[in-house]
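[1] Here is the input, now give the coordinates:
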Amino acid sequence: MLDKLPEDIFYTLYSYLPIEDAARAACVSHGFLRSWRRYPRLLFNNKTLALEDTQYKEDKIASHFVNQINHVIENHSRFGIKVLILQLYPCRYIHASYIDKWLQIAVKHGIDELALEMSILEKRAEYNFPSFLLSNEKGGATLESLRLTSCAFHPTTTLGCNRSLTSLYLSFVHITGEELGQFVSNCTALVRLLLYNCNDIICFKVPTMLHHLNYFHVTQCKMLQVIEIRAPNLSRFDYGNGRIQISLGSEVKHIRIIGPNTLCYAHAELPSFMPSVQRLIVESTCEVCAMFIPFRYLDISVVDVQQLYYGLDYFCLFSFLEGSPALETFMLRVGTGNLLRRDSVLRDLEKDQLHLRQMPDCLHHNLKNVTIIGFTSAKSLIELTSHIVRNASALACMTLDTARGCGRRTANVDRCQRMSEKGLLEAQKALEAVKRCIEGIVPSSINLKALEPCGQCGC
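    Take a look at the predicted model:
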């Protein structure tokens, strides 16, 4: 019945099928088999090539990939390919000539998305991506998304302007700062730029204005020393590279900083080059400092790496609140390895020696929502919580979650992260600490929620 549909409608319906379903349909229907030669989205990986983990030995994996991809691409009409994704992670020794052939067949005028993702294993020979395919005479005129992993990419000035490219992602890619800066300057529609572990970049400067750039992510580029771009509409900047010279020429409002000692970096650098930030996410380890930035949302992830768990004084985090008078939402994510706290506040309670530190004249008039995920019975964390309750006059909701990875309460995971027996015991101690130290000072106007691990967290 479907075979009797008008050809243009038939091809349109077929184009929406995932590649696995399209392949199965081609096996049972002459019409679908005919359409397979014009299928627009080609995705090749372990799943689509039906490669089970134990099906092939290592020396046969590349051969299987080559044979299957050759069969599809060589029998394709070579017209109408919109998406080509080559996820060649299992192939350490695949020959460059095969990849060159596939790219040259598929990357033509009309392609929208191109991804080449290769193994990062050191034994694999480096593949040099043929940058001439991105010229306007080839696929550069229509390409919107380019994603490269573990290869060399050396674009030349002869490529011209890539007016359609909106997303560029480079991971473990060998490219110099000069090459990247020149290439990006010709991507006049670029919206997203992501760089990860590109260690040949020392100085990244873009000579032209990037009017559409909205999201810029750069992490683990170990040699990077200078970033200079002008992006007036940049709204989010993710950064994790240590202290370098940064000039973005814009009023960034959302910043995420990743890595060790990043709290003090935020204190030292953010006020000077990003005075308009409103939302800050910091992922750090064992260090605190004071700062003054007018942001409204603060998300801090801290990992207490000391084996005896005396490394981090959580109470010192009050300095972030003190230095952020416009702050409305504060989220603290605590990672301590699901072990018992040696600095538990319950020890002082048992000895009737409880004394919680307080900071006088430190009111937080705009703070409304506070969430602490991975809440423990650490005395300094109880002190911080008590300080917030006593000084946040507008506080409406406080959530103390003793299970850091509970899938029932975490939107970005679909199952719970298993907690150890000591972790579950520490969660119970944390709940007891809330009952004995926090509940009695919480006004009725504040919705206090102390959450325990669910039934799946300890399975």
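
[2] drop to CA atoms for contacts and neighbour counts, all remaining ones
    Noted.

[3] ok, and the closest non-adjacent residue to residue 209?
    residue 230 (5.2 Å; CA to CA, 6 or more residues apart in numbering).

[4] want to put them side by side, so please do this one too:
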Amino acid sequence: MSESAYAPMLCSKFLFLRHLSIALIGAPFHPTYDYLSLSSFFYAAPSLETFNLNVWQRYMKNVSIFADPVDLRQMQELHHHNLRSVSITGFSSAKSLVELTCHVLKSIISLECLTLEAPQSCVRCSDPGNKSGKCSPLALDILMEGHRAVMAVNKYIEPRVPSTVKLHVLEPCSCHAVDRQISCLS
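    All right, here's what the predicted structure looks like:
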């Protein structure tokens, strides 16, 4: 069984837009919209080459793919021929974000690079300018969501990545190891 998503579509209004960055930081969506509705930007901007999305939320307000793993919704299949690079910072296990990413992989035929960055510290121990050599502290709920995001990528995204697309997954730093006794799905 497959379910189609409703997302208001933008008409081609941004004909010459080549680079688009959207930041939805801690902002809840109206019930009619979710992350998948952002796909309308791809078709409103046919010249788009790069798309960067920052979706960091301290407390995820969206349903996790692990809480509702049944049938991923699909958008109308339209192909985009110019978009080469998509980056999602704050990638989480939100079902509609996984659906958006799957839509990107299916409909952006020119895609060369997909970067998914799980929630993590803003300062990492491996950063060149980090003199302390330690990551900034990370709350347990953010760390757990970071690991759930990586699990969502492994289960739902990686199997759909075409051989022509380079997938980069930025996981939480290894210095933020999760106790093996704590379930990542709790």
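
[5] count of neighbours near the residue nearest to residue 209 of structure 1?
    By the criterion of other CA atoms under 10 Å, residue 230 of structure 1 has 18 neighbours.

[6] What is the corresponding segment of structure 2 for the helix or strand containing residue 255 of structure 1?
    Secondary structure assigned from DSSP states H and E places residue 255 of structure 1 in strand 254-258. With TM-score structural alignment applied, strand 254-258 of structure 1 matches no range in structure 2.

[7] swap in stretch 103-123 of structure 1?
    Using TM-score structural alignment, none of the residues of structure 2 align to stretch 103-123 of structure 1.

[8] do the same with stretch 358-371 of structure 1
    Aligning stretch 358-371 of structure 1 against structure 2 (TM-score structural alignment) gives residues 74-87.

[9] gap between the two ends of the matching stretch?
    End-to-end distance of stretch 74-87 of structure 2 (CA to CA, to the nearest Å): 20 Å.

[10] The residue nearest to residue 209 of structure 1 maps to what in structure 2?
    Using TM-score structural alignment, residue 230 of structure 1 lacks an equivalent in structure 2.

[11] need the helices for structure 2, in chain order.
    40-44, 95-107, 140-152 (DSSP state H).

[12] And residue 66 of structure 2? What does it align with in structure 1?
    In structure 1, residue 66 of structure 2 lands on residue 346 (TM-score structural alignment).

[13] thinking its match is in contact with residue 433, fair?
    Yes: using CA atoms under 8 Å, residue 346 of structure 1 is in contact with residue 433, at 6.7 Å.

[14] Between the two, which contacts overlap?
    Contact criterion CA atoms under 8 Å, 6 or more residues apart in numbering; residues shared by residue 346 of structure 1 and residue 433: residue 377.

[15] Just put the helices of structure 2 in JSON lines and tack on distance to residue 76 of structure 2 and mean neighbour count.
    Shown next, in JSON lines, are the helices of structure 2 (distance: least, CA to CA, whole Å; neighbours: other CA atoms under 10 Å):
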{"stretch": "helix 40-44", "distance to residue 76 of structure 2": "10", "mean neighbour count": "19"}
{"stretch": "helix 95-107", "distance to residue 76 of structure 2": "9", "mean neighbour count": "22"}
{"stretch": "helix 140-152", "distance to residue 76 of structure 2": "23", "mean neighbour count": "21"}
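
[16] Please identify which of the ones you listed is closest to residue 34 of structure 2.
    Counting by CA to CA, residue 34 of structure 2 lies closest to helix 95-107 out of those; the figure is 6.2 Å.

[17] distance from that closest one to structure 1 after superposition?
    Mean deviation of helix 95-107 of structure 2 relative to structure 1 after superposition (mean CA distance after the TM-score superposition for structure 1): 0.5 Å.

[18] which bit of structure 2 covers stretch 151-166 of structure 1?
    Following TM-score structural alignment, stretch 151-166 of structure 1 has no partner segment in structure 2.
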